[in-house]
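Trainee: sequence unavailable; structure follows:
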């Protein structure tokens, strides 16, 4: 019920990040194929700072193919301690033909400046601007997400 009331729905793994690759792949595929899912958030769950956290392991080719098929965008997370997905996976998602959403994951106004780094990563990996849903007009974005 709640998902029906939201304009854009981001699906992200926030638990059991170290599960084996096969069940993680199935879990991610199910999430991105959910009819209300719009964006796959921080797909590896990695953290680069502090104690850090390794990337979740999954079959990226299958997950990104599911994203492309379902029309679910892959988030390019600009948060410095995330920078998720890593460049090799960002390139794989681009090659799979997915859409993208560049997102600061900001927790304070000053962190909105991180957007530039996400745009630079997208450009470095050859992501065309027309496949970045966060470059679209609000009308087009809401139509896509609806």
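Mentor: Sure thing, it's come through. These figures come from a predicted structure and were not determined experimentally.

Trainee: from here on, contacts and neighbour counts on C-alpha atoms
Mentor: Will do.

Trainee: need the longest helix for this protein.
Mentor: helix 21-33 (DSSP state H).

Trainee: what's around residue 30, how many residues?
Mentor: 14 (other C-alpha atoms under 10 Å).

Trainee: next up, a structure to set beside the first:
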């Protein structure tokens, strides 16, 4: 008999990630578009992380865009320690720390992919993000 799966955080939009309780463990389920090998990744998260994803739409989308890039290729998948750093920084750190982290990623190895993905998914202001103002770049409903 398969383990039951409970949706803890619903996707906020098409292709948006969700949080599931599967086999008693919380997992962050993200759809990864990777050319001909699109797939779903399930990454372990904590209750504390799930609570932020449930209540903070901006951080929800920041995590999605930050994780999408490294999981597109097997060679760039995050180690457990690096995944923990992404989760703790994006979901739990002060806004200035989050913005610096995302800006460094976007200007570095992601080569603008983070800000571009947020522009596509939530109509965020790409220039504001490229300048380091991530929280202000996403329109509030």
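Mentor: Looks like it arrived, so ask away. Only a predicted model underlies this, so the values are computations on that prediction, with no experimental measurement involved.

Trainee: quick TM-score on the pair, please.
Mentor: After superposition, the two chains reach a TM-score of 0.30 (TM-score structural alignment, normalised by the length of structure 2), with 79 aligned residues with a C-alpha RMSD of 5.2 Å.

Trainee: pull out the buried residues from the helix or strand containing residue 142 of structure 1.
Mentor: If you go by DSSP states H and E, residue 142 of structure 1 is part of helix 138-145. Neighbour-count burial for helix 138-145 of structure 1, with 16 or more other C-alpha atoms under 10 Å as criterion, is recorded at residue 145.

Trainee: if you count contacts, what does that helix end up packed against?
Mentor: Applying 3 or more C-alpha pairs under 8 Å, 6 or more residues apart in numbering; DSSP states H and E, one finds that helix 138-145 of structure 1 contacts no other helix or strand.

Trainee: okay, and residue 41 of structure 2 sits in which element?
Mentor: Residue 41 of structure 2 belongs to strand 39-44, assigned by DSSP H and E.

Trainee: repeat that for residue 136 of structure 2.
Mentor: Going by DSSP H and E, residue 136 of structure 2 is in helix 134-137.

Trainee: tell me how far residue 76 of structure 1 lies from residue 2 of structure 1.
Mentor: Relative to residue 2 of structure 1, residue 76 of structure 1 is positioned 25 Å away (C-alpha to C-alpha, to the nearest Å).

Trainee: the two: which has the busier surroundings?
Mentor: Set residue 76 of structure 1 next to residue 2 and count neighbours by other C-alpha under 10 Å: residue 76 wins out with 31 against 5.

Trainee: give me the contact list for the strand holding residue 41 of structure 2.
Mentor: 25, 26, 27, 28, 29, 30, 31, 32, 33 (C-alpha atoms under 8 Å, 6 or more residues apart in numbering).

Trainee: host element of the residue lying closest to residue 126 of structure 2 once chain neighbours are set aside?
Mentor: Spatially, and ignoring its direct neighbours in sequence, residue 126 of structure 2 is nearest to residue 115 (5.5 Å; C-alpha to C-alpha, 6 or more residues apart in numbering). Assessed by DSSP H and E, residue 115 of structure 2 sits inside helix 113-122.

Trainee: what helices and strands are in contact with the helix or strand just after that helix?
Mentor: Reading on from helix 113-122 of structure 2 to the C-terminus, the next helix or strand found by DSSP H and E is helix 126-130. Contact here means 3+ C-alpha pairs under 8 Å, 6+ apart; on that basis helix 126-130 of structure 2 packs against helix 95-107, helix 113-122, helix 134-137.
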